[in-house]
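Undergrad: For reference, the sequence and a predicted model appear below.
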Amino acid sequence: MNDTTSTPPTGLADRSTTPVDGPQPDIVQPIIAETPNGQANIRRADIALPGRFRRFVAHPFVLMLIGTAIVVAAWIGTSIAAHFSGLTRGPILLIGAAIVSIVTILAYRGFVRFVERGGDGTLPFASAAASGAGYGTLAGLAIFASAALAVTAFGGLTVAGVSWRIGDLSQMAGIAILAGVTEEILFRGVLFRFIERMGGSIVALVITSGLFGFAHIMNPDATLLAAIAITVEAGLLLAAIYMLTRNLWVAIGLHAGWNFTQGYIFSLPVSGGGAPDGLLLTQRSGPEWLTGGPFGLEASLVTLCVTTAFGLAILWLAVRRGRLVPMRGARAAQDALMAQTKL
């Protein structure tokens, strides 16, 4: 029987007493082997690789790609399942939209916690969720109503009466919630945050606004001018409200409130498609630059001017309150800003 108290072979030093140059990651056990001259050898590549991999994954561009893939997969995958389950037609569309929205939120939260290893990703589960979404919804209602009133003042929109039927209430609520949650998580929660982390707020504003407008070019009745209008008015407005509040719930509420007001209250097409059966019986008349044409009031020059004015005002407030991240030192500045505005 071998003596378990015998000393180790000559030349193989005790790990606990052998100094090792450089930091060692706590998740990796160094590989120690005896060299021909009897000295302990640690293969540095076996130590450095995990650290390099972590740094690679932690890069904002890589995190942006991973986050986009996770959010889109959750969004599209659940939408397909809801479609084949019959949850995308009629009044029960609201149920399907709620399921898709919840799954997308959980997927985003999971990405932030387990991949990004950050905080709540500006989407907290607390009283801030209800208050943020509520304030955002009211803001969306007020801003679109202001644009609609301006178009009415120019003679492009008239209200013929009021329909007290429920109509497309549940469908429009479902569509508004779904668009608000999924699009804001993707465009502001993932794309804007990580582009801002790499190049600052203005770069993120320009890029995500362009992407947001381009994403609507495939909508029914969409034109290049309609996509440009979405880029300028909605891209600016939604990014500005996010920068000011640093709370995705506010942007989600504003987006949903805008869509619901446009579709259900004013019975107008929401980014293209047919006009829903809403509360107000409205009629549009006049040139397309005023009415927006088949795409809806979002493509109206008047709506563009009114909404852009609101967006610039909110952006001005964000600048005054120091909520923009500069291009130089963007990572550190964003971290400091998020810590300052953490809810």
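TA: Here it is on my side, so go on.

Undergrad: use CA for all of it now, contacts and neighbours both
TA: Will do.

Undergrad: what's the helix or strand residue 283 falls within in contact with?
TA: For residue 283, the host element (DSSP states H and E) is strand 280-284. Contact with strand 280-284 is made by 156-163, 264-268, 291, as judged by C-alpha atoms under 8 Å, 6 or more residues apart in numbering.

Undergrad: Now do it: distance to the chain's middle.
TA: 33 Å (C-alpha atoms, centre = their mean, to the nearest Å).

Undergrad: And the next helix or strand past that strand?
TA: helix 288-291.

Undergrad: what's that following helix packed up against?
TA: Applying 3 or more C-alpha pairs under 8 Å, 6 or more residues apart in numbering; DSSP states H and E, one finds that helix 288-291 makes contact with helix 301-320.

Undergrad: and residue 25, what is it in contact with?
TA: If a contact means C-alpha under 8 Å, 6+ apart, then residue 25 has 47, 50, 51 as its contacts.

Undergrad: element containing the nearest residue in space to the last one that is not next to it in sequence?
TA: Spelled out, it's residue 51. Setting aside the residues directly before and after it, residue 51 is nearest to residue 25 in space (C-alpha to C-alpha, 6 or more residues apart in numbering), at 6.9 Å. Counting by DSSP H and E, no helix or strand carries residue 25.

Undergrad: From residue 49, how far off is residue 25?
TA: Using C-alpha to C-alpha, to the nearest Å, one obtains 10 Å as the distance from residue 25 to residue 49.

Undergrad: can you check residue 293 too?
TA: For residue 293, the distance to residue 49 - C-alpha to C-alpha - is 57 Å.

Undergrad: For those two, indicate the residue with more neighbours.
TA: Legend: neighbour count by other C-alpha atoms under 10 Å for residue 293 and residue 49, higher for residue 293 (21 against 13).

Undergrad: picking that back up, same list, the contacts of residue 25, but as CSV with secondary structure, distance to residue 180 and neighbour count please.
TA: Conversion of the contacts of residue 25 to CSV gives the following (DSSP: H, G, I helix; E, B strand; the rest coil; distance: C-alpha to C-alpha, whole Å; neighbours: other C-alpha atoms under 10 Å):
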residue, secondary structure, distance to residue 180, neighbour count
47, helix, 45, 20
50, helix, 38, 14
51, helix, 38, 15
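
Undergrad: try it against this one:
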Amino acid sequence: MDDVLAPKPGMLRRLIAFPLTLMIIEFFAVAIGASLLTALFRRFFVKDTPGYFLGGLSVAVLAIVIYLAARRWIERIANDELPLPLLPRELPLGLLIGAGLFTLMTGVVALMGGIVVERVNGMGALWGMLAMAVTSGTIEEIMFRGVLLRHLEALLGTWAALAITSALFGLAHLTNPGASLFAAFAIAMEAGILLGAAYLWKRRLWIPIGIHAAWNFTQGWVFSVPVSGGKAPEGWLITSRNGPEWLTGGAFGLEASVIAMLVATVAGLLLLLRVAKQGGIRPPMWVKTAPEPITYH
């Protein structure tokens, strides 16, 4: 009876609550807030110091706060995507998956002669890599999975949303140093599908954040491989890559390796199969689903 008597929201409220509007507002709110704080902490903290990592961690926390504030005050929904009680369980699981997949892929490339460990470097650029991992893992997962995937799914359904966000994630890396069309395609396949499926699995962000952060940290610090292009960092193990680009990934790094694409994409598809089996695939907004039958007790 309360639902029948409740007043309908006004035109402005309906416009704001439309998925496309929410997607634009939240995407730019997180992007602008994180960018401003990143520029600020880089002015005051020296790279590769504990303070630099704390600055990166503060940026990640700010992105979470902005996102949760938007969900609470604009969408008017509770925090069901980043609940603190589940952080100790789900974030380590994501970290384990991300580090494990990249290590597995690197081991395959090593067996094929594509990468060799030259020496142990010790701590290397630990703090800088930690800062990069926590910021990229948190901000990009909030923007691409929490915002884009979630709202596009509400509009177009799960399959279309996953395809679009995977493509956008690949295109976003196309401007990186050493990028190529194949590198962007590989990122779209291996990361877009895996991270999208990881979000859809629990409908929460801790696991994809952990996967993303650990993947980047493992390649940058553990194996000293370029993270999505650019200069190779000096991490724990100094490595050299030799062989064809399809194996080593070339200047972009191992993410552009065919081996990486196969390993991560297969993992993503297996996880996506689990999502489908548990009923996690949703139709577009224009497809009406049959109401659940009323049961009497």
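TA: Ah, there it is. Model, not experiment: these values are computed from the prediction.

Undergrad: how about residue 179 of the second structure, what's its partner in the first structure?
TA: In the first structure, the residue equivalent to residue 179 of the second structure is residue 222, according to TM-score structural alignment.

Undergrad: thought that match was touching residue 213?
TA: No: under the criterion of C-alpha atoms under 8 Å, residue 222 of the first structure is not in contact with residue 213, lying 10.5 Å apart.

Undergrad: The residue nearest to the spatial centre of the second structure and residue 54 of the second structure: what is the separation?
TA: By C-alpha atoms, centre = their mean, the second structure has its centre lying nearest to residue 141, at 3.4 Å. Here residue 141 of the second structure is placed at a distance of 19 Å from residue 54 of the second structure (C-alpha to C-alpha).

Undergrad: what number of residues lie near residue 161 of the first structure?
TA: Residue 161 of the first structure is flanked by 10 other residues according to other C-alpha under 10 Å.

Undergrad: That one and residue 255 of the first structure: what is the separation?
TA: Relative to residue 255 of the first structure, and taking C-alpha to C-alpha, residue 161 of the first structure is found at 26 Å.

Undergrad: Residue 107 of the first structure now?
TA: 20 Å.

Undergrad: more neighbours, these two?
TA: When residue 107 of the first structure and residue 255 are compared for neighbours, residue 255 comes out ahead with 28 against 19, by other C-alpha under 10 Å.

Undergrad: Show me what the more buried one aligns to in the second structure.
TA: Per TM-score structural alignment, residue 255 of the first structure is aligned with residue 212.

Undergrad: Who's the closest spatial neighbour of its match, skipping the chain neighbours?
TA: Residue 212 of the second structure sits nearest to residue 137 (C-alpha to C-alpha, 6+ apart), 4.8 Å away.

Undergrad: Doesn't residue 117 of the second structure belong to a strand?
TA: Yes: the assignment for residue 117 of the second structure (DSSP: H, G, I helix; E, B strand; the rest coil) places it in a strand.

Undergrad: what does it align to in the first structure?
TA: By TM-score structural alignment, residue 117 of the second structure lines up with residue 159.

Undergrad: what number of residues lie near its match?
TA: Neighbourhood size, residue 159 of the first structure [other C-alpha under 10 Å]: 12.

Undergrad: Who are the contact partners of residue 73 of the second structure?
TA: Listed by C-alpha under 8 Å, 6+ apart, the contact set of residue 73 of the second structure is empty.

Undergrad: Translate it into the numbering of the first structure.
TA: Matched to the first structure by TM-score structural alignment, residue 73 of the second structure sits across from residue 114.

Undergrad: Show me where the stretch 1-150 of the first structure has its strands.
TA: 32-34, 40-42 (DSSP state E, counting those that start in this stretch).

Undergrad: Tell me where the stretch 101-250 of the first structure has helices.
TA: For the stretch 101-250 of the first structure, the helices defined by DSSP state H, counting those that start in this stretch occupy 127-153, 169-184, 193-199, 201-215, 224-229, 235-245, 248-260.

Undergrad: Which of the ones you listed sits closest to residue 81 of the first structure?
TA: Set against residue 81 of the first structure and scored by C-alpha to C-alpha, the helices of the stretch 101-250 of the first structure come closest in helix 169-184, at 14.8 Å.

Undergrad: quick one, that closest one and helix 235-245 angle?
TA: Interaxial angle, helix 169-184 of the first structure versus helix 235-245 (axes from the mean of the first three to the mean of the last three C-alpha atoms, to 10 degrees): 70 degrees.

Undergrad: Out of the strands of the stretch 1-150 of the first structure, indicate the one that is most buried.
TA: Per residue and on average, the most neighbours among the strands of the stretch 1-150 of the first structure fall to strand 40-42, with a mean of 16 (mean count of other C-alpha atoms under 10 Å).

Undergrad: Give me the range in the second structure that that strand lines up against.
TA: The aligned range for strand 40-42 of the first structure is empty, by TM-score structural alignment.

Undergrad: Which other helices and strands does that strand contact?
TA: When contacts are defined as 3+ C-alpha pairs under 8 Å, 6+ apart, strand 40-42 of the first structure sits against strand 32-34.

Undergrad: Show me how far the strand it packs on is from its chain's centre.
TA: Taking mean C-alpha positions (C-alpha atoms, centre = their mean), strand 32-34 of the first structure and its chain are 49 Å apart.

Undergrad: Residue 91 of the second structure pairs with which position in the first structure?
TA: Superposed on the first structure with TM-score structural alignment, residue 91 of the second structure falls opposite residue 133.

Undergrad: go on, residue 136 of the second structure?
TA: Match for residue 136 of the second structure (TM-score structural alignment): residue 179.

Undergrad: Identify the residues contacting its match.
TA: Shown in contact with residue 179 of the first structure (C-alpha under 8 Å, 6+ apart): 255, 256.

Undergrad: Residue 198 of the first structure too?
TA: Counting by C-alpha under 8 Å, 6+ apart, residue 198 of the first structure touches 60, 61, 327, 330, 331.

Undergrad: counterpart of it in the second structure?
TA: Aligned partner of residue 198 of the first structure by TM-score structural alignment: residue 155.

Undergrad: Now do residue 152 of the second structure against residue 187 of the second structure, distance only.
TA: Counting by C-alpha to C-alpha, the gap from residue 152 of the second structure to residue 187 of the second structure is 20 Å.

Undergrad: who has more neighbours, these two?
TA: In this view residue 152 of the second structure and residue 187 are compared by other C-alpha under 10 Å, and residue 187 has more residues nearby, 28 against 23.

Undergrad: Thought residue 254 was touching the more buried one, still the case?
TA: No: if you go by C-alpha under 8 Å, residue 187 of the second structure and residue 254 don't touch, sitting 10.6 Å apart.
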